[in-house]
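S.K.: this one's sequence-less:
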C-alpha cells in the first residue's frame, strides 16, 4: 500500500511540475475588430461620432435650428422633454416648437397656432424656472412675433376702414357729378 501511495504522489508531483505556474498578469486578449462603416449613417445622430457627449438634446436642437434643419430640431427638443421630464423642460420644448412654427421656411409654419401657444406659455413661465438662455431668446422673439401679428391685424382693420371710406366718397362724388351734369343738361 505504501508503494501505491508513493507512486500516486510521484504522479501528482510530476503533473504539478508539468503545469506552468499561474501568472498574476492576465493573458492578452485578442482585439475584436468590427466590420462597420467609418462614417455614422444613423439618421438619429446627424453629427456622427465626434459629437461632444456633454451637449444636451436641447442644445443639439438649437444647433439644428441655427442650421435650418427644423425637423431635426423639433425631434431633439422632443427628446429633451422625454429625457428631462421636468416642468422647465416641457416649457422649453413648447417654446422652441412654437418658435419654429413662426418661421416661414419651416415645414411647421403656423403663425396663429404659434400665437395661441405663446399666450398660454407666457402665463406658465415663472422666474424661478431654470431654463436655457437660448430658449429665453426664442420666447422674446415669440413675443415680438405676436406683437407684429397684432400690429398687422390692426393695419388690416385700418386699411379695410379706409377702403370703406374711399368707396363711400367715390359713390358720393359720382352722385354729385350726376347731379351736377344732370342740372346742366336740363338748363341747356
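M.R.: On my side now, so go ahead. Since the structure is predicted, the reported quantities are computational estimates derived from the model, not experimental observations. Residues are numbered from 1 along each chain as shown.
S.K.: hey, let's count contacts and neighbours off CA atoms from now on
M.R.: OK.
S.K.: residues touching stretch 142-149, excluding its own?
M.R.: Residues outside stretch 142-149 that contact it (CA atoms under 8 Å, 6 or more residues apart in numbering) are 98, 99, 102, 114, 115, 118.
S.K.: comparison target, given below:
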C-alpha cells in the first residue's frame, strides 16, 4: 500500500476518534467512578429499640375500658358518659351505652342494677348495631351481656322446672304415704 493512502487512512481514523471524543459528555470524575447506582430489594431495617414509644392519645371510650379492666367501675362509667357527650354519633351513643350497661350488670360495681342493665341492653340491642362501625371491645361487652341474659333465662327455666319437680315429688311422696297407710292398715286389721 502506498504511504499516501496509509497516511490519509490514519488521518481519517484520528479525525473520527476526535469527533467521538468531542461528542462524549464531559465529566469531572473518571469513568471508573461513574458506576450506576445499585438498588437492592431488601426489607426496611427495624427501628432502633432505643426510640421512645409513641404517646397514644386515648379516647374517653378507651380510658373507660382501661378503668373497667383496672376495676374502677365508677371512673369507667364517667369516661363512658364523657365519651357519649363529646362524640355526636349513633355509634358513640351505642358504644357508651353498652359500656354503662355492662358496668351496671357487674355485682362488684357500685352502680349494680341488673334490671336497669337488662332494660338498657334490650334497648341497645334493638338498634342496628350490626351495621355500625363500633369498637371491638364494645362488641365483646355486648356479647358478654347477651351471654349473661341467656344464662339468666336458662337459670330461670331450670328453677321453674326444679319447682315443678319438687311439687310432683311431694305429691308422689304423699301418695306413697297414703298407700302405705292403706296397705299397713289392712294387714294390721285382718287377723
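M.R.: Received it, and whenever you're ready, just let me know what you need. Source: prediction; values computed, not measured.
S.K.: tm score of chain vs chain?
M.R.: Overlay of the two chains. TM-score (TM-score structural alignment, normalised by the length of the first structure): 0.69; 137 aligned residues with a CA RMSD of 1.4 Å.
S.K.: who wins for most neighbours among the contacts of stretch 142-149 of the first structure?
M.R.: residue 99 (27 neighbours; other CA atoms under 10 Å).
S.K.: these two touch, right, that one and residue 139?
M.R.: Yes - Residue 99 of the first structure is within contact range of residue 139, at 7.4 Å (criterion: CA atoms under 8 Å).
S.K.: let me see the ranges of the helices in the first structure.
M.R.: Assigned by DSSP state H, the first structure shows helices spanning 2-18, 57-66, 70-84, 87-100, 111-124, 133-187.
S.K.: and residue 133 of the first structure, how far from residue 181 of the first structure?
M.R.: 71 Å (CA to CA, to the nearest Å).
S.K.: what about those two, which has more around it?
M.R.: Between residue 133 of the first structure and residue 181, counting by other CA under 10 Å, residue 181 is the more crowded of the two (12 against 9).
S.K.: now check the second structure for the residue matching the more buried one.
M.R.: Alignment note (TM-score structural alignment): residue 181 of the first structure maps to residue 184 of the second structure.
S.K.: equivalent analysis for residue 98 of the first structure, please.
M.R.: Using TM-score structural alignment, residue 98 of the first structure pairs with residue 101 in the second structure.
S.K.: against residue 133 of the second structure, how distant is that match?
M.R.: Counting by CA to CA - residue 101 of the second structure and residue 133 of the second structure are separated by 19 Å.
S.K.: need the contact list for the spatially most central residue of the second structure.
M.R.: Note on the second structure: the residue nearest the mean C-alpha position is residue 136, at 3.7 Å, using CA atoms, centre = their mean. Counting by CA under 8 Å, 6+ apart, residue 136 of the second structure touches no other residue.
S.K.: so what corresponds to it in the first structure?
M.R.: Using TM-score structural alignment, residue 136 of the second structure lines up with residue 133 in the first structure.
S.K.: how about residue 118 of the second structure?
M.R.: Per TM-score structural alignment, residue 118 of the second structure is aligned with residue 115.
S.K.: now its match. Nearest residue, chain neighbours left out?
M.R.: Counting by CA to CA, 6 or more residues apart in numbering, residue 146 is the residue found nearest to residue 115 of the first structure once chain neighbours are left out, at 5.8 Å.
S.K.: what does that neighbour align to in the second structure?
M.R.: By TM-score structural alignment, residue 146 of the first structure lines up with residue 149.
S.K.: number of residues surrounding that match?
M.R.: Around residue 149 of the second structure there are 15 residues (other CA under 10 Å).
S.K.: can you get me a residue count around the residue lying closest to residue 63 of the first structure once chain neighbours are set aside?
M.R.: Excluding its sequence neighbours, the residue lying closest to residue 63 of the first structure (CA to CA, 6+ apart) is residue 73, at 7.7 Å. Neighbour count of residue 73 of the first structure, defined by other CA under 10 Å: 25.
S.K.: from residue 113 of the second structure, how far off is the alignment partner in the second structure of residue 73 of the first structure?
M.R.: In the second structure, the residue paired with residue 73 of the first structure according to TM-score structural alignment is residue 76. Computed with CA to CA, the distance linking residue 76 of the second structure and residue 113 of the second structure is 16 Å.
S.K.: check residue 57 of the second structure too.
M.R.: 32 Å.
S.K.: what's the answer for residue 66 of the second structure, then?
M.R.: Counting by CA to CA, the gap from residue 66 of the second structure to residue 113 of the second structure is 22 Å.
S.K.: can you check residue 145 of the second structure too?
M.R.: Counting by CA to CA - residue 145 of the second structure and residue 113 of the second structure are separated by 13 Å.
S.K.: any residues in contact with both of these two?
M.R.: With contacts taken as CA under 8 Å, 6+ apart, residue 145 of the second structure and residue 113 have residue 105 as neighbours in common.
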